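Colleague: can't give you the sequence, but here's the structure:
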């Protein structure tokens, strides 16, 4: 028995809170229920004839086309999620159930607005993901690259930058940016964010096509003040709605915490591996590099050299001129040592006035002797300390792998011993 649907069925469909769509084989909308206006901002009459894919945010279009193909092939789909651009340029997150009507040659879809639910989920997910990025990234650039990826999943962006405060409000570093290089909006937003300590939105008209672009700057706020800003650019023709701003403000708070945590972690790592006074690698980092250099040399052959450098009569300089002058002298010696070696070599401070220089891939022991001569001549140059002209002299001991030993301990022992032999030979009465 054939039963015709009642004539009141369209009116019943219009009572649904979810939106009902009919889409033809060309992807154009042929019918929408009344609920679409509350979800999309367009009236049903405005949506008839639109290509459905043009309403989808650019980042979601490829997988939406793939999903539509599955439905058109006769495979009903339930629970597919994607994002759409509303009439006012803001975005809405939908969950779909859809099937194909062979008789009508139409896709029939029911869309539910899940924006609020997704926003709550996104906040929780973003908090965890940003914390993981802060802990797992190799450096700031890696961390910001991951944060960019996280934010793009929440709010589609056509451009993204991180600007960190450096001195006054007009000065900033930009450790990470994508598709906003050289755009004056970045500086303008950064200055406004630092000045107001608030989220700032600018809307500009594109010269190319007259479409509007929305820019948003979000402060990275810490107890000590605003440390920088996240800056996002929307896709042409879209804008950041109030709810997007609320979500991004929450995310910017998590990013500020992550930036500060990363800075503290980097400072702790540096303090553990670098000498505070000279900025040179300390004993721990030197031992790591020595171990790595020995391993490489054992695999590939060749020689490395170790120079043990000590400043003659440093205690007397410290006692007569004071510890401040002594610290200045050590800083100058460290600087001069770095000038005497290649970038791939290592200069480290072991403590006091004792330095070591690790020379990798030398051809003969004479190469180490040439560097030692250069160091001596460089350090012998007078040093200006508190208006005084001071002349200092280094004692240097050299050990070469594998001639003088095959372990770091053996090489250090030989270089230290030869350094003291030199010092003793140069001392009065020797």
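Modeller: Structure's in. What do you need? Here the structure is a predicted model, which means the values were calculated and not measured. Numbers count the residues shown, from 1 in each chain.

Colleague: use CA for all of it now, contacts and neighbours both
Modeller: Noted.

Colleague: Give me the longest helix you can find in this protein.
Modeller: Secondary structure of the chain per DSSP state H: the longest helix is helix 242-273.

Colleague: who touches the one helix or strand residue 141 maps to?
Modeller: Residue 141 belongs to helix 140-154 when assigned by DSSP states H and E. For helix 140-154, contacts defined as Cα atoms under 8 Å, 6 or more residues apart in numbering pick out 122, 126, 129-130, 133-134, 136-137, 160, 162, 175-176, 251, 255, 262.

Colleague: still on that earlier bit, buried sites along the longest helix of the chain?
Modeller: 244-245, 247-249, 251-259, 262, 270, 273 (16 or more other Cα atoms under 10 Å).

Colleague: counting contacts, what elements does the helix or strand just after it pack onto?
Modeller: Using DSSP H and E, the helix or strand that directly follows helix 242-273 along the chain is helix 283-300. Applying 3 or more Cα pairs under 8 Å, 6 or more residues apart in numbering; DSSP states H and E, we find helix 283-300 packed against helix 242-273, strand 303-311, strand 346-351, strand 354-362, helix 408-426.

Colleague: what would the ones you listed look like in CSV with distance to residue 11?
Modeller: Converted to CSV, the helices and strands packed on helix 283-300 look like this (distance: least, Cα to Cα, whole Å):
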stretch, distance to residue 11
helix 242-273, 32
strand 303-311, 87
strand 346-351, 80
strand 354-362, 83
helix 408-426, 86
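
Colleague: just to revisit the earlier point, roughly how far is the helix holding residue 141 from the heart of the chain?
Modeller: 7 Å (Cα atoms, centre = their mean, to the nearest Å).

Colleague: Which is the succeeding secondary structure element to that helix?
Modeller: That would be, after helix 140-154 and using DSSP H and E, strand 159-166.

Colleague: Below is structure B, check it against A:
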């Protein structure tokens, strides 16, 4: 509380809109989780405009504002955690299923085409066992970030398991998606991830299911794409063993 601003050379108070000088001020800092969030200021064009009662009122206001902001931030965090995967910042499975149902209803009205793609990181367990789970987490985050750049704003991407992701793609044919994801595979091959001086290649498999030809339920579509993908991975492993 400063009741005579003119006496303090270091205080530069702004004039009011009418050009009047600020003569008294009360300033209350707002702290959220021990971090300075901002200030609440009350000014007057008169000297000695505030007393101890005003200071107590300002303290009460400051406390109430801190409580309100803290509750709002907690609410935002709860909403975020209910919708997003914390590690990758893409949607989680529960919210993905909600979005799928909403999108299907709209798409049926507009008669748009939907493709569902399941992605799975290759050899994540080997990487975790060799370099540690932090390396595995880095691989997952790098993959999610790169895959997110292949997804249009109208599409939907989610993490549905430890190393498994799913995407919904609208009004696009499977050949276009295959070209897009094969290009990403080659990009990862040419740009290994560096983790604690170790170079790790991010490798993934994927497969595509059509809505509604392959099914009209999200879990059924994921199961179909999953089955095709793992059959492909099994075939590739056998080829490597034979060679």
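Modeller: Sure thing, it's come through. Everything numeric here is computed off the predicted structure, so don't read it as measured data.

Colleague: which two from the contacts of helix 140-154 of structure 1 end up farthest apart in space?
Modeller: 122 and 175 (25.3 Å; Cα to Cα).

Colleague: Those two: which has the busier surroundings?
Modeller: With neighbours defined as other Cα atoms under 10 Å, residue 122 of structure 1 and residue 175 compare such that residue 122 has more, 19 against 12.

Colleague: Would you mind finding the match for residue 64 of structure 2 in structure 1?
Modeller: In structure 1, residue 64 of structure 2 lines up with residue 254, judged by TM-score structural alignment.

Colleague: tell me which element the nearest residue to that match once chain neighbours are set aside is part of?
Modeller: Excluding the flanking residues, the one nearest residue 254 of structure 1 by Cα to Cα, 6 or more residues apart in numbering is residue 127, at 6.3 Å. If you go by DSSP H and E, residue 127 of structure 1 is part of helix 115-136.

Colleague: contact partners of that helix?
Modeller: 92-94, 143, 146-147, 150-151, 154, 247, 250-251, 254-255, 258-259, 261-262.

Colleague: residues in structure 1 matched by stretch 150-160 of structure 2, start to end?
Modeller: Stretch 150-160 of structure 2 maps onto residues 340-350 of structure 1, going by TM-score structural alignment.

Colleague: Which positions in structure 2 sit opposite the helix holding residue 127 of structure 1 in the alignment?
Modeller: Taking TM-score structural alignment, helix 115-136 of structure 1 hits no residues over in structure 2.

Colleague: can you give me how far that helix is from the chain middle?
Modeller: On Cα atoms, centre = their mean, the centre of helix 115-136 of structure 1 falls 17 Å from that of its chain.

Colleague: Quick one: closest of the helices and strands packed on helix 283-300 of structure 1 to residue 9 of structure 1.
Modeller: So among those, helix 242-273 is nearest, using Cα to Cα, at 34.9 Å.

Colleague: centre of the chain versus the closest one, how much separation?
Modeller: 10 Å.

Colleague: Distance of whichever residue in structure 2 pairs up with residue 407 of structure 1 relative to residue 90 of structure 2?
Modeller: If you follow residue 407 of structure 1 across to structure 2 using TM-score structural alignment, you land on residue 217. For residue 217 of structure 2, the distance to residue 90 of structure 2 (Cα to Cα, to the nearest Å) stands at 21 Å.

Colleague: With residue 52 of structure 2 instead?
Modeller: From residue 52 of structure 2 to residue 90 of structure 2 the distance is 51 Å (Cα to Cα).

Colleague: the more surrounded of these two?
Modeller: Comparing residue 52 of structure 2 with residue 90 by neighbour count (other Cα under 10 Å), the higher total belongs to residue 90, at 21 against 9.

Colleague: was I right about the more buried one contacting residue 157?
Modeller: Yes. Contact criterion Cα atoms under 8 Å: residue 90 of structure 2 and residue 157 qualify, at 6.3 Å.

Colleague: Helices of the stretch 1-150 of structure 1, start to end?
Modeller: 9-13, 36-40, 44-47, 61-72, 115-136, 140-154 (DSSP state H, counting those that start in this stretch).

Colleague: Save the ones you listed as CSV, and put in distance to residue 388 of structure 1 too.
Modeller: Formatted as CSV, the helices of the stretch 1-150 of structure 1 follow (distance: least, Cα to Cα, whole Å):
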stretch, distance to residue 388 of structure 1
helix 9-13, 93
helix 36-40, 78
helix 44-47, 84
helix 61-72, 72
helix 115-136, 48
helix 140-154, 42
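
Colleague: Might one say that residue 136 of structure 2 is in contact with residue 124?
Modeller: Yes. The criterion here is Cα under 8 Å, and residue 136 of structure 2 meets it with residue 124 at 6.4 Å.

Colleague: Now for these two: what residues contact both?
Modeller: By Cα under 8 Å, 6+ apart, no residue touches both residue 136 of structure 2 and residue 124.

Colleague: And the residue nearest the centre of structure 2?
Modeller: residue 89 (2.9 Å; Cα atoms, centre = their mean).

Colleague: Please report how far that residue lies from residue 140 of structure 2.
Modeller: For residue 89 of structure 2, the distance to residue 140 of structure 2 - Cα to Cα - is 11 Å.

Colleague: same thing with residue 83 of structure 2?
Modeller: 18 Å.

Colleague: So which of the helices of the stretch 1-150 of structure 1 is nearest residue 420 of structure 1?
Modeller: helix 140-154 (43.8 Å).

Colleague: what's the angle between that closest one and strand 159-166?
Modeller: If you take axes from the mean of the first three to the mean of the last three Cα atoms, to 10 degrees, helix 140-154 of structure 1 sits at 140 degrees to strand 159-166.

Colleague: other SSEs contacting the longest helix of structure 1?
Modeller: Using 3+ Cα pairs under 8 Å, 6+ apart, helix 242-273 of structure 1 sits against helix 115-136, helix 140-154, strand 212-222, helix 283-300.
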